[in-house]
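J.: Coordinates only, no sequence provided:
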């Protein structure tokens, strides 16, 4: 990291020597130049450990180096040699540490001892594990179970997640929000209604057989760099890759594979996107409708000329419901409206439709650019509609492909981390554990925040993550957080959520996934699910950061034993010492999903859970795939502003971070060095608003709810972004997002279209 700020255009590709240099830098910074490199040989390999960063698919035949720049950074971040123990906390008050930057907190290194906040000294003091478990259990038992929230980040394994969900339900609560609530819950609501499955339908091998890829609102260069390898292969085969994204992201433009010696030596590049369409914030909805409208026109022309139909009429007739109503809705939209909504021209959308019409098998890839809008659910369903028009669900080389974020965020939902009781096999839980599971809906992330603000939530237990930095409405949330009775953070490193705490506060340091996990039953392994619903085993190789660390399953077991009435059908000690027994319990609870779990967990490439829609079996109310007709094409209808000075803020990551974890203050691909306080703006908007490049400005929320939302100190950077839109980094911009500004049915924060005003800083 550097203290000097530089804003210079980056002309190189994604990957390449910049990636190699960045990897070398972090290995040196974390003091593991040799051991870190050796550790990476086992990453994403059968018999090795699964990446602790993103959830992109792992191939059955991995490359020699099956990791990317950001995955390597995540590994270095976890296996760092840096440590903080009791002596550090004795030297620093919590009040003092709240003034430190997020990067500096996490860069201190691994937590090594359990800690309890002491009000008299305002310090975290060491505590024994037994004492910590006993007090946490006593505090939870003293509260109404519905006043306690059990949050899970996407890091936790399937085994830990299953135990954690069971702990909450045995305690009497479905308050199990997780990081999916902040990103892909729109997917989890949209896809079951459309195709009867809550997850994507494609496997990694689909990219080898596709002949068209439609790419919406996802930046693989920063968020899932290993995805660039199948995209590179597809591009070299001549597969059209059509990208819809407000920003021109380098990873979607050009790529040099840093693991290909010839490419590195010759500095050769592969073009990724064959057509790059810069939709405005929220414009994907209108763009998809425009492609559908052009597709219908092509089909009409084919009928008139006697040519082969463009629509897959046989598929539509046999496998779908609601097409006629949807087609009528599309035909009823004018091109003027579609161009205005999308920010694209009719010609560009018709060109996309013509390319799509020629393809035999198309994959629709998307990320949070679709899900994080007020109408995020409907936008995802619009993309499904587009694929259904040509039968591109349930055939080779085709399907819907949501790109998930954290490494096991999809998997923990599979094994019970959900606030929705209808998604849990409660009959099985009754049978296996002889208790009555709670049937009242629990709190998701937004609802948990609302409960903290109104005082109805009293306790917050966090299985990983940095919740207070990840959620919207930061200023109000930080103040309300201090009124909680109990906060518990199960963590590997120090972050801001440890410093914003409740009256009784614990930090419980845990083993990381990459560390050797020796328990009573011997050396343990865990498992997780990737974005394609494939299950992988994972075994640690690094020495633990300290002798006092406990594994996540052991910590969950300890809290459970201290909180719950003993249940003769659950041996928490056994589960905490032998994770194979937890996998047996998962299989017993989900027999159709996890048949022969222990025997199959080391299958190269993972074993796939059954996804009915991938086989054209539709578990919907109609028994078919549903064309869903939206009521509007506005992605964010209740925050639309006629005022030309109100801009649409798009929050995003740099290529030097993962979620709330900041690895450094550079964003190589966007030409930013030494700062994260940057506001990306179109040059025309800079001139129109009377600003200048590199000027310091402040952002102020532009809503009418009487809440003042303000973040100061951004540097204006002219960038290739649609007019009316600005971009800024997450989580620094989170204070500008109202808590109520979320997807209407999934409650995912609508972080990709936040209304703001720009104020010039005083001279």
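T.: Now that the structure is in, tell me what you want to look at. Computed from a prediction, not measured in an experiment: that's the story for all the values here. Numbers count the residues shown, from 1 in each chain.

J.: From here on, just use CA atoms for contacts and neighbour counts.
T.: Will do.

J.: can you pull out the helices in the stretch 601-750 of the chain?
T.: All helices of the stretch 601-750 of the chain, identified by DSSP state H, counting those that start in this stretch, fall at 683-688.

J.: Please compare the first structure with the one that follows:
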């Protein structure tokens, strides 16, 4: 077992830029640690390239005109993590019980290596034991067939390919439910709900080419340096041609401050840097509605004053009159908003918001880029609607260089939704499925992530099949979920590495190891390819060529097909074996189901830069109820969903630049200067003083939710940091223990992990 965490952590400010030699050193560190084969460097050269493989990390677009090395520090870590030569064999479990393993850190579990054999949980010994694939599939079928279909959940990770996702969603519906929670439920469902209501599409409207045509970017709640570093190339090029980038984020993230391009020999030699943000506003966590309302208020009142004296309008009234609804209601709310309230809720000065508004007003084409800093709040959907409000004021949707740009996390989390991984019947072509496969798909809403958690805790969910991911670690209410999970009749985990979810087996449990996306997948017709959709709705083929970690691994489509054959009655219209023999036939089925999106799917699969699935809002065709883009009056200025109180802090959960979602690559959060630990509490020095705390002191956090449940996170190191007053930061997923399952975004049910009410306990 390899351990990176230390009893003597180092916490020192980091002064360097994003990228640069720090990225190179980070890559040089992880490759030997994973004991990767020499072939890994050859695989990295294929990453995010036409006819190569699509990164298993983030969903940032893959350009047609690619760099020599089209991968970032995080993407290289993800590739090394998958291609590691470390192995977790059945022999590993002979010495350790699952109770023993629950004392291991997340990093140590996954760092032990790739799973090599299918495993069955043996309750008598509290260990996993090797079994055959047929034994596993037959037992899964026997356990699931008698269950009420409504009590079974089919979860999927956002790394799953379009092909496997389509099969998985079809299997669930044929089984009798739409209980299909996925990674989107935990991150960008607020986008799917908010954008769909406002402009008629559930996704952003921009493409990579819009970075070349915009002259202003507003940036909200996303840490590009850690979560989508390849975007820094696009931001850097935009800055070099004079684009204004105005950032609103509680923390000063290094990637949004300055960047040294590792692929630029001159910058690497001279230490040259590009300043990314031209304005940087440290908004309070949960204060983005107030900040955006301040900008809108200034623009609307400026427009009122201009019209009163006969000057040209500030707003795009032609666009507003022709393409929008409810402008006057929103404008009236903005006029009535008090600056004192806006300043208090946003944590920003009126002058700062006016400065941002003046730059925005001069722009001819503005993109608004945002991440989970907007979506993971109780008012997360309203945050997204406020993004749309700002864009509509100046006609910044449906023209080159303009529009909303949500930054998705997992590499295919958006694509899964496109091919049917959703709990909502209205997002699925029900009649087409009925026509193609001769069954009546369920039309009632299925369970999302929050509803699945409720069902696991109250016992109404009897079975969970997980196609990848680390569900139990990613969701809120950690203690209650871990206590309830063993009550499941059956738990099936399809995975590449051991993670914490696997340590809490149901009464019957199987751990099924699958091929990774980078590995060669050979089926009856020969080597196969899969596909994914990026954040800008472009679809890419992905061809794995690395040697599989074990000869005993099966592909995700094969595993799904084998489970489907055991739990479903025979259907003459579906030949699961034929689909597995040739994934091109799965793509034919996807095209038949979604002909407008996937026209000539197989022929276009390896189009450089991907093929775009289209977007009606980008054409100013609004598929909303009103057939226009709709303004929304927010219900208030705070997105937190709770009132401030004496001693109560707003906790935001954070990722380090040594992790991707729940996967921990190491213990070095370089940009925040933290090494050797993740047990850190970031706090403003003035809040430290007021609370009587000292740097390095060990404290706990307790949930301050008013629901009577005790939740606590111990052992946190007090660390002074440049964070807004009244706000705290701690690492995800460890801080999830503090989050109630009912603390989620209204309408979208996204866990509200960016503003959790807590108190500090000494």
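T.: Structure received. What you see is a predicted model; the values in this text were computed from it and never measured.

J.: Any idea what the TM-score is?
T.: Here the superposed chains carry a TM-score of 0.99, computed using TM-score structural alignment, normalised by the length of structure 2; 758 aligned residues with a C-alpha RMSD of 0.8 Å.

J.: Against structure 1, what's the mean shift for whichever strand in structure 2 runs longest, could you check?
T.: In structure 2, taking DSSP state E as the definition, the longest strand is strand 712-720. Comparison of strand 712-720 of structure 2 with structure 1 after fitting gives an average deviation of 0.5 Å (mean C-alpha distance after the TM-score superposition for structure 1).

J.: now for residue 624 of structure 2: what does it line up with in structure 1?
T.: Aligned counterpart of residue 624 of structure 2 in structure 1: residue 620 (TM-score structural alignment).

J.: Which residues outside stretch 298-306 of structure 1 are in contact with it?
T.: Residues outside stretch 298-306 of structure 1 that contact it (C-alpha atoms under 8 Å, 6 or more residues apart in numbering) are 308-311, 354.

J.: let's go with 10 Å and repeat that
T.: If you take C-alpha atoms under 10 Å, 6 or more residues apart in numbering as the criterion, stretch 298-306 of structure 1 is touched by 292-297, 307-312, 350, 353-354, 357.

J.: which among those end up buried?
T.: Among the contacts of stretch 298-306 of structure 1, those classed as buried by 16 or more other C-alpha atoms under 10 Å are 292-297, 309-311, 350, 353-354, 357.

J.: among the residues you listed, which two are most distant?
T.: Spanning the widest gap among those are 309 and 350, at 16.8 Å by C-alpha to C-alpha.

J.: if we can go back for a sec, narrow the contacts of stretch 298-306 of structure 1 to those in strands?
T.: Judged by DSSP E, strands contain none of the contacts of stretch 298-306 of structure 1.

J.: Which of those residues fall in helices?
T.: Within the contacts of stretch 298-306 of structure 1, residues falling in helices by DSSP state H are 292-297, 350, 353-354, 357.

J.: now the buried ones among the contacts of stretch 298-306 of structure 1 as TSV including distance to residue 656 of structure 1?
T.: Listed next are those as TSV, based on distance: C-alpha to C-alpha, whole Å:
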residue	distance to residue 656 of structure 1
292	37
293	40
294	39
295	40
296	43
297	44
309	47
310	44
311	43
350	37
353	36
354	38
357	38
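
J.: Closest one to residue 441 of structure 1 out of the residues you listed, please.
T.: Nearest to residue 441 of structure 1 among those, with distances taken as C-alpha to C-alpha, is residue 292, at 36.9 Å.

J.: Can you tell me what residue 494 of structure 1 aligns to in structure 2?
T.: Counting by TM-score structural alignment, the partner of residue 494 of structure 1 is residue 498.

J.: Now for residue 78 of structure 1, how many residues are close by?
T.: Counted with other C-alpha atoms under 10 Å, residues neighbouring residue 78 of structure 1 total 23.

J.: quick one: contacts for it?
T.: Residue 78 of structure 1 touches 30, 52, 72, 109-110, 492-493, 511-515, 542, 545, counting by C-alpha under 10 Å, 6+ apart.

J.: against structure 2, where does stretch 690-702 of structure 1 fall?
T.: Aligning stretch 690-702 of structure 1 against structure 2 (TM-score structural alignment) gives residues 692-704.

J.: buried set for that stretch?
T.: For stretch 692-704 of structure 2, the neighbour count (16+ other C-alpha under 10 Å) marks 693, 698-704 as buried.

J.: Now do the strands in the stretch 151-300 of structure 2.
T.: 152-156, 216-220, 244-248, 258-260, 274-275, 279-281 (DSSP state E, counting those that start in this stretch).

J.: Of these, which is nearest residue 720 of structure 2?
T.: Among these, strand 279-281 sits nearest to residue 720 of structure 2 (C-alpha to C-alpha), with 19.1 Å.

J.: Contacts for that closest one next, please.
T.: 218-220, 244-253, 256-257, 291, 346-349, 352-353, 355-356, 359.

J.: Need the buried ones from those residues selected in PyMOL.
T.: The following PyMOL line selects those of those that are buried, judged by 16+ other C-alpha under 10 Å:
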select buried, resi 218+219+220+244+245+246+247+248+249+250+251+252+253+256+257+291+346+347+348+349+352+353+356
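
J.: Quick one: residues contacting residue 668 of structure 1.
T.: Contact partners of residue 668 of structure 1, counting by C-alpha under 10 Å, 6+ apart, are 7-12, 14, 18-19, 22, 222, 250, 654-656.

J.: Please identify the residue in structure 2 that aligns with it.
T.: Correspondence of residue 668 of structure 1 to structure 2, assessed by TM-score structural alignment: residue 670.

J.: before we move on, the earlier item: can you lay out the ones in helices among the contacts of stretch 298-306 of structure 1 as CSV showing distance to residue 413 of structure 1?
T.: Formatted as CSV, those follow (distance: C-alpha to C-alpha, whole Å):
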residue, distance to residue 413 of structure 1
292, 32
293, 36
294, 37
295, 36
296, 37
297, 41
350, 38
353, 35
354, 38
357, 36
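
J.: Name the nearest of these relative to residue 605 of structure 1.
T.: For these, the nearest to residue 605 of structure 1 is residue 357 (32.1 Å; C-alpha to C-alpha).

J.: re earlier: so which of the strands of the stretch 151-300 of structure 2 gets nearest residue 436 of structure 2?
T.: Here strand 152-156 is closest among these (C-alpha to C-alpha), at 22.0 Å.

J.: what's that closest one aligned against in structure 1?
T.: Against structure 1, strand 152-156 of structure 2 falls on residues 148-152 (TM-score structural alignment).

J.: now the longest strand of structure 2, how far from the chain's geometric center?
T.: Centre-to-centre, strand 712-720 of structure 2 and its host chain are 25 Å apart (C-alpha atoms, centre = their mean, to the nearest Å).

J.: Report the distance from the match of strand 152-156 of structure 2 to the chain centre.
T.: Stretch 148-152 of structure 1 has its average C-alpha position 18 Å from the chain's average C-alpha position, going by C-alpha atoms, centre = their mean.
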